[in-house]
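Enquirer: quick one, fold the following:
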Amino acid sequence: MNRAIGCLAGVLALALWPGAAVAQTGAWETTMAAGMSAHQGGHYAEAEEKFSAALKEAEAFGPEDPRLAASLNNLASLYAARGQAARAEPLSRQALAIREKVLGAEHADVAASLENLGSIYAAQGQYARAEPLLRRALGIREKTLGPEHPEVAQSLNALVELHRARGQAGAAEPLASRALAIAEKGRGPEHPDVATSLNNLAGVRLAQGKYVEAESLYSRALEIREKALGREHPHVGTSLNNIGVLYATRGRSAEAEPVYRQALAIAEKALGPEHPQVATSLNNLALFHVTQGRHAEAEPLSTRALAIDEKALGAEHPSVATDLNNMGLLYASQGDFERAAPVYGRALAIREKVLGPEHPDVASTLTNLAVLRHEQGRLREAVFLYRRAWEIREKALGPDHPQVAASLENYAVLLRAMDHPRMAAPLEARAEAIRAKLPQVQAAK
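Expert: Model prediction:
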């Protein structure tokens, strides 16, 4: 299973306190502005240095000064961008507490802190904690700024990514479309915020199996980012990774590999070797090697991706489950079923616990485990697993999704192996009908 990356526009801000000493505020503001410029340019080490210095300066203003809250907020956003959600969370919570007390519950700066904290929770896989914060941020912004303000698009994008992570592409789609329309109107067609909305709408289309639309959106996002941010910006790496996922999903392996390698090089240089985005690129490149039968090249990449994610995100994060799922594929493709089974089992347990029993990612691991049981001759177990995967996909993705066709085909193969051709035939016919509607789509597994 390849992993695409969504994007959030980090909520960075300055805040001025009426009556504050001009010299003090001027020095702090200069430091903060330098940090924001570095952050937005993808120079995260420099941004951390500036934001840390600004925080130290702001502590002199008092424990409830809005400048302290802004400094905490921006440093938290920087940590989150660097994949350090555990460091970001307490700073973001402190910023929110200050702003709610000093500015009131409906202030736009409170919305910024709510969005940052909600996005941090989402990055940690704590989706139930994230959603009410993100919805509250959206409500405040719509009320205080108006329904077409660019910051409303930011809040919509945060909810899009939450829904997509939870396997709720149908809920994400109208939010993503609205975010893109607002960003284009408010920022202009070449702004990086437009690229963020394009990227996120493309991710929804990818999840829906609408691959032609997804490719067009991803390509436009990449073009904007390269032009506006430069070819080595982390967001360019994100776009390249996602285009690689799309190519791999459509069976265009020769095109996927160089894109994955370029995305990995950008992520390692810009974010450092221990960032979760590096793990994503490693994971996707490893899976590519598995599909090509290059197991010796795949295994060290897969092992490194898992180690990064476990360290950065924790042992029960959905990204760890993806790493485990793909490691299971690596073992199974070599016929090492004894190593594959417990790895799949751990991936399934994480996904069911964190994502819920009806998430499409649960269906993917069930399918892989079913293939394994089929290969082992444990056909009755495989029947149960295939049927459950099929039912999840049909409910979550809709009856005409390519992954539903894949489930039907897999189940039909098993039924024929069990000498039930009459039961297999209608499943094969239905899968063929789904494929006929999607002539450009490579079979999903």
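Enquirer: going forward, measure contacts between C-alpha atoms and count neighbours the same way
Expert: Will do.
Enquirer: give me every residue that touches the closest residue to residue 117 other than its chain neighbours.
Expert: Leaving aside its chain neighbours, residue 117 sits nearest to residue 92 (5.7 Å; criterion: C-alpha to C-alpha, 6 or more residues apart in numbering). By C-alpha atoms under 8 Å, 6 or more residues apart in numbering, the residues touching residue 92 are 72, 73, 76, 77, 113, 116, 117.
Enquirer: out of these, flag the one nearest to residue 141.
Expert: Closest approach to residue 141 among the contacts of residue 92 (C-alpha to C-alpha): residue 113, at 11.8 Å.
Enquirer: near the closest one, how many other residues are there?
Expert: 32 (other C-alpha atoms under 10 Å).
Enquirer: can you classify it as helix, strand or coil?
Expert: Secondary structure, DSSP: H, G, I helix; E, B strand; the rest coil: residue 113 is helix.
Enquirer: what's it in contact with, if anything?
Expert: Neighbours of residue 113 in contact, by C-alpha under 8 Å, 6+ apart: 11, 73, 92, 93, 95, 96.
Enquirer: hmm, try it at 10 Å
Expert: Residue 113 makes contact with 11-12, 69-70, 72-74, 76-77, 92-100, 119, 133-134, 137, according to C-alpha atoms under 10 Å, 6 or more residues apart in numbering.
Enquirer: one more: residue 111?
Expert: 11, 96, 99-100, 105, 117, 133-141, 144, 151-152, 155.
Enquirer: please generate a structure for the following sequence too, so the two can be compared:
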Amino acid sequence: MNQLYFADIFKTNIYYDDIYNHFAYVFDQNGNWTEAKKLQVKVMEKRQQLLGPTHPQTLTSMANLASTYWNQGKWTEAEKLQVEVMKKRQQLLGPAHPHTLTSMNNLASTYGDQGKWTKAEKLQVEVMEKRQQQLGPAHPDTLTSMGNLALTYQNQGKWTRAEKLQVEVMERTQQVLGPAHPDTLTSMGNLAGTYQSQGRLTEAKVLLVQVASKRRDVLGFDHPYTQLSLKALNDFQRSEIICPKISHSEERNVTISDYMPAFIEAFRKTTYVDANKHVTP
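Expert: Just a heads-up that it's a prediction; the model follows:
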């Protein structure tokens, strides 16, 4: 009798737990992070009590809460949960399980947002290599990992490494998804940024023109991404008037942020991420 009683209580708690979780998702999707966080904390604590600290659903609830912290810019809180989720998934599922790799990617993203590029790079290299082994070099998830690592190289000024990866991502994305796919255009924009930062203005301009033109044709002139691309191209063309006045030795030290802020706005906002950056399986 007691066992049946406690079984009913367990089922009831799980039922309400699911309701809380669904409402938290709705709040999250609408950008109501405060309300989402309240419900996600309740869900996480209930799952820890009922299922234990290492149950897959408990870890998912922790990852969801970490994602909300990330959306609020609470990097320290997000990082703490993500480290715990990653370690437990590594122990329970193994270092190469898709959920483990997602956890590593999420944590790397949070490291990057804090400027912890060395830590981010280390995780992203591991994720990329494991996905290449498991999924192959042309799988979308593999290309996502390569794109993420390339941007981390870019943020550290490692232009040669960034370029090598970005060229490969662009070429494979063009083959797999087509020349006008949003991911293809994003890869072209990211590569243009690397060319720009190296002072290779002609190569950057060719890519920028292609991206702006294809976005206009596919999405329409008034689409936000088209407008961002056109603004980036316009700012780039104006920068060409300034850049020739810079000596060759000085030009090597010029970066995107020095004279092309719209470029970052246009392409960093649509960069390679795992789903919505923080995947919580």
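Enquirer: returning to that earlier point: and the residue nearest to residue 117 of the first structure, what pairs with it in the second structure?
Expert: Mapped onto the second structure by TM-score structural alignment, residue 92 of the first structure lines up with nothing.
Enquirer: do the same with residue 80 of the first structure
Expert: Checking with TM-score structural alignment, residue 80 of the first structure has no match.
Enquirer: look up how far residue 397 of the first structure lies from residue 80 of the first structure.
Expert: 30 Å (C-alpha to C-alpha, to the nearest Å).
Enquirer: same thing with residue 87 of the first structure?
Expert: 35 Å.
Enquirer: residue 188 of the first structure too?
Expert: The gap separating residue 188 of the first structure from residue 397 of the first structure is 33 Å, by C-alpha to C-alpha.
Enquirer: looking at these two now, which is surrounded by more residues?
Expert: Higher neighbour count among residue 188 of the first structure and residue 397: residue 397, with 22 against 12, using other C-alpha under 10 Å.
Enquirer: contacts for stretch 17-35 of the second structure next, please.
Expert: Defining contact as C-alpha under 10 Å, 6+ apart, one finds that stretch 17-35 of the second structure is touched by 11-16, 36-47, 61, 64-65, 67-72.
Enquirer: mind checking which of those are in helices?
Expert: The helices, defined by DSSP state H, take in 11-16, 36-47, 61, 64-65, 67-71 from the contacts of stretch 17-35 of the second structure.
Enquirer: and these, which of them are buried?
Expert: Buried subset of those (neighbour count, 16 or more other C-alpha atoms under 10 Å): 13-14, 36-37, 39-41, 43-47, 61, 64-65, 67-70.
Enquirer: which residue lines up with residue 59 of the second structure in the first structure?
Expert: That one, residue 59 of the second structure, aligns with residue 195 by TM-score structural alignment.
Enquirer: residue range for stretch 87-106 of the second structure in the first structure?
Expert: Against the first structure, stretch 87-106 of the second structure falls on residues 223-242 (TM-score structural alignment).
Enquirer: in the matching stretch, what counts as buried?
Expert: 224-226, 229, 232-242.
Enquirer: so how far is stretch 34-41 of the second structure off the chain centroid?
Expert: Mean-position distance between stretch 34-41 of the second structure and its chain equals 22 Å (C-alpha atoms, centre = their mean, to the nearest Å).
Enquirer: after superposition, how close is it to the first structure?
Expert: Stretch 34-41 of the second structure, aligned to the first structure and superposed, deviates on average by 5.1 Å (mean C-alpha distance after the TM-score superposition for the first structure).
Enquirer: mind giving me the packing neighbours of the host helix or strand of residue 429 of the first structure?
Expert: Element membership of residue 429 of the first structure, judged by DSSP states H and E, is helix 421-437. Judged by 3 or more C-alpha pairs under 10 Å, 6 or more residues apart in numbering; DSSP states H and E, helix 421-437 of the first structure is in contact with helix 402-417.
Enquirer: residues in the second structure aligned with the helix it packs on?
Expert: So helix 402-417 of the first structure sits over no part of the second structure, by TM-score structural alignment.
Enquirer: which other helices and strands contact that helix?
Expert: helix 192-208, helix 360-375, helix 379-397, helix 421-437.
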